[in-house]
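In: the following comprises the amino acid sequence and a computationally predicted model.
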Amino acid sequence: MNDLGTAAATALDLVLAADPVLARIVALSLRVSLTALLVAACIGLPIGALLAVARFPGRGAVLTLLNALMGLPPVVVGLLVYLLLSRSGPLGPWGLLFTPTAMVIAQAVLITPILAALSRQVLEALWEEYGEQLRSLGAGPLRAVPTLLWDGRFALLTVLLAGFGRAAAEVGAVMIVGGNIEGFTRVMTTAIALETSAGNLPLALALGMVLMAVVVLVNALAQLLKARGA
């Protein structure tokens, strides 16, 4: 218990002193996860909105597949992205493997189905409420997508929060494609795993504190924006 208390106290000191190693890891983690969220949102939200308003043969199968993709194992995503970016892969000449860009790609692939499936549920309810009115104004499914995305922007904050939380907590995929290289591709989750196994509990605990603080802060901000929007 004394060792744990000492480690916790040291971890708190690292956080309060903005330790350079800690700050570098946190900054890279936020940059990677937020970039992945932006990429996934640009793809997933329009797909979710289109599935909310469109009716076509095989739609049920598409929704089933999309819901199944929400549970993609991260290590499988990491493996697929690794094969794409490896030297013998189709994107190998770009030299993206073991870079922050590869980590962004892996996280974006992982959370895009989540954003698409959750946004579809949110926007389908809006379409049922306003669909008749939009159709009377001559707005077909494609023209209704931007309107629904804008009208449901505050409700979609929760969806984006879920995507960010999934991306920020990812370990397996980013470790496979990023390599956990110190000072280059080491993010909070991979650093926590490494430092814990190495017995460096103060740094692991400090990173865990920051990660929890980020999640709480993002959640509070989303709730505030939703309340202002309402």
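Out: Cool, the structure landed.
In: C-alpha only now, for contacts and for neighbours.
Out: Fine.
In: ok, now which ones touch the spatially closest residue to Pro100 that is not a sequence neighbour?
Out: What sits nearest to Pro100 in space, not counting adjacent residues and going by C-alpha to C-alpha, 6 or more residues apart in numbering, is Thr185, at 5.7 Å. Neighbouring residues of Thr185 by C-alpha atoms under 8 Å, 6 or more residues apart in numbering: Leu28, Phe98, Thr99, Pro100, Gly178, Gly179.
In: need those residues in a markdown table (columns: neighbour count and secondary structure).
Out: Formatted as a markdown table, these follow (neighbours: other C-alpha atoms under 10 Å; DSSP: H, G, I helix; E, B strand; the rest coil):
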| residue | neighbour count | secondary structure |
| --- | --- | --- |
| Leu28 | 18 | helix |
| Phe98 | 21 | coil |
| Thr99 | 18 | coil |
| Pro100 | 23 | helix |
| Gly178 | 26 | helix |
| Gly179 | 19 | coil |
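In: hang on, the earlier thing: against Ile25, how distant is the residue nearest to Pro100?
Out: Separation of Thr185 from Ile25 (C-alpha to C-alpha, to the nearest Å): 8 Å.
In: just Val109 next, same as before
Out: Taking C-alpha to C-alpha as the measure, Val109 falls 22 Å from Ile25.
In: comparing those two, which residue is more hemmed in?
Out: A count of neighbours by other C-alpha atoms under 10 Å puts Val109 above the other of Val109 and Ile25, at 25 against 21.
In: check which helices and strands the helix or strand hosting that one is in contact with.
Out: Using DSSP states H and E, Val109 sits within helix 100-136. With contacts defined as 3 or more C-alpha pairs under 8 Å, 6 or more residues apart in numbering; DSSP states H and E, the packing partners of helix 100-136 are helix 20-53, helix 59-69, helix 74-85, helix 141-151, helix 156-168, helix 172-178.
In: okay, pairing it with this:
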Amino acid sequence: MELIWRGIIEAVHMILSADREVLQITWLTLQVCLFSTLISTILGVPVGMLLTFKSFPGKKAVLLLSHAGMGLPPVVAGLWVTMFLWRSGPLGEWQWLFTTNAIVLAQIVVSLPILISLSYSSFKKIDKGTRLQLKALAPTKIQTLLLYLKQAQFGLWAAVMAGLGRVLAEVGAAMMVGGNLQGQTRILTTAMVMEVSRGNFEIALALSFILMTIALALTFVLLRLQQKEASV
């Protein structure tokens, strides 16, 4: 208990003293996590809608991969991203390895299946009666898209929260593809692992409290948006 209390004090001290390295790590964490979640949402929601309302060759395979990908171990994702970005890999010419771009890419790999699967479930819950009513109104494609998004919005917000939670908690892939380089690719989760390996448990705890505060704040904002949209 004393160690936890010292960790809380250390976290408050880091924030109040505006520790430059901690602020840089925190800001980088926010950048990569929000950007990867945004891209996963932009890609995942349309794919989830496509899987719900359209039939095409390979649909079952895509569904299987997206559902299975929800439990994809981050280190496996990190390994594959590393191999693709390695200098002799298919994407080696991008020179993304050990950069924030590589971390974003790895986080997209682990969060995209969650967005696809949960979006698919959200659209699937729209009852057939509602679908028939929409068809009877003969809306345009854009109007149909907006109506379906409105009907599934509660579940879609939940999908975004789940995706964000996955990337905020991710450490294995980020460590593998980013290298935990100070001032360049070090984020809160990888910094925590490093401090634990050094035996600096107070600093690791302080960083964990900062990360939990960020997670709670972002989740609170998304919950408010979810409730606001649901009440409209």
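Out: Nice, thanks for sending it over. Just so we're clear, the structure is a prediction, and the values are computed from it rather than from any experiment.
In: any idea what the TM-score is?
Out: Remark: TM-score between the superposed chains equals 0.90 [TM-score structural alignment, normalised by the length of the first structure]; 230 aligned residues with a C-alpha RMSD of 2.3 Å.
In: name the stretch among the helices and strands packed on helix 100-136 of the first structure that sits most buried.
Out: The highest average neighbour count among those, using mean count of other C-alpha atoms under 10 Å, belongs to helix 172-178 at a mean of 26.
In: average gap between it and the second structure?
Out: In the superposition against the second structure, helix 172-178 of the first structure averages 0.6 Å from its aligned positions (mean C-alpha distance after the TM-score superposition for the first structure).
In: helix or strand right after that helix?
Out: helix 188-198.
In: which parts of the helix or strand just after that next one are buried?
Out: Per DSSP H and E, the first helix or strand lying C-terminal to helix 188-198 of the first structure is helix 201-229. Buried residues in helix 201-229 of the first structure, counted by 16 or more other C-alpha atoms under 10 Å: 201-208, 210-211, 214-215, 219, 222-223, 226.
In: what is the nearest of these to Ile43 of the first structure?
Out: Distance to Ile43 of the first structure, by C-alpha to C-alpha, is smallest for Ala222 among the buried residues of helix 201-229 of the first structure, at 20.7 Å.
In: check the gap between the residue nearest to Pro100 of the first structure and Gly208 of the first structure for me.
Out: According to C-alpha to C-alpha, Thr185 of the first structure stands 18 Å off from Gly208 of the first structure.
In: check Leu51 of the first structure too.
Out: Remark: distance between Leu51 of the first structure and Gly208 of the first structure (C-alpha to C-alpha) = 37 Å.
In: and for Val26 of the first structure?
Out: Separation of Val26 of the first structure from Gly208 of the first structure (C-alpha to C-alpha): 10 Å.
In: ok, Ala108 of the first structure next?
Out: For Ala108 of the first structure, the distance to Gly208 of the first structure - C-alpha to C-alpha - is 23 Å.
In: out of the helices and strands packed on helix 100-136 of the first structure, which gets nearest to Val122 of the first structure?
Out: Nearest to Val122 of the first structure, of these and by C-alpha to C-alpha, is helix 156-168 at 7.4 Å.
In: before we move on, the earlier item: what's the farthest-apart pair in the buried residues of helix 201-229 of the first structure?
Out: Taking every pair in the buried residues of helix 201-229 of the first structure and measuring C-alpha to C-alpha, the maximum separation is 37.3 Å, between Leu201 and Lys226.
In: how many other residues sit next to Ala198 of the first structure?
Out: Applying other C-alpha under 10 Å, we find 10 residues neighbouring Ala198 of the first structure.
In: and the closest residue to Gly78 of the second structure other than its chain neighbours, what does it touch?
Out: Among residues not flanking Gly78 of the second structure along the chain, Ala173 sits closest, at 3.9 Å (C-alpha to C-alpha, 6+ apart). The contact partners of Ala173 of the second structure, by C-alpha under 8 Å, 6+ apart, come to Pro74, Val75, Val76, Ala77, Gly78, Leu79, Ile103, Ala106, Gln107.
In: helix/strand/coil for Phe154 of the first structure?
Out: When classified by DSSP: H, G, I helix; E, B strand; the rest coil, Phe154 of the first structure comes out as coil.
In: just checking, it touches Lys226?
Out: Yes: if you go by C-alpha atoms under 8 Å, Phe154 of the first structure and Lys226 touch, sitting 5.2 Å apart.
In: overlap of the contact sets of the two?
Out: By C-alpha under 8 Å, 6+ apart, no residue touches both Phe154 of the first structure and Lys226.
In: can I get the helices and strands packed on helix 100-136 of the first structure in TSV with distance to Leu123 of the first structure?
Out: Below are those laid out as TSV (distance: least, C-alpha to C-alpha, whole Å):
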stretch	distance to Leu123 of the first structure
helix 20-53	6
helix 59-69	14
helix 74-85	27
helix 141-151	6
helix 156-168	9
helix 172-178	30
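In: to Asn2 of the first structure, which of the ones you listed lies closest?
Out: For Asn2 of the first structure, the closest of those is helix 20-53, at 23.6 Å, according to C-alpha to C-alpha.
In: could you tell me where that closest one falls in the second structure?
Out: Mapped onto the second structure using TM-score structural alignment, helix 20-53 of the first structure spans residues 20-53.
In: centre of the chain versus that stretch, how much separation?
Out: Centroid displacement of stretch 20-53 of the second structure relative to its chain, using C-alpha atoms, centre = their mean, to the nearest Å, is 5 Å.
In: how about stretch 109-116 of the second structure?
Out: For stretch 109-116 of the second structure, the distance to the chain centre is 8 Å (C-alpha atoms, centre = their mean).
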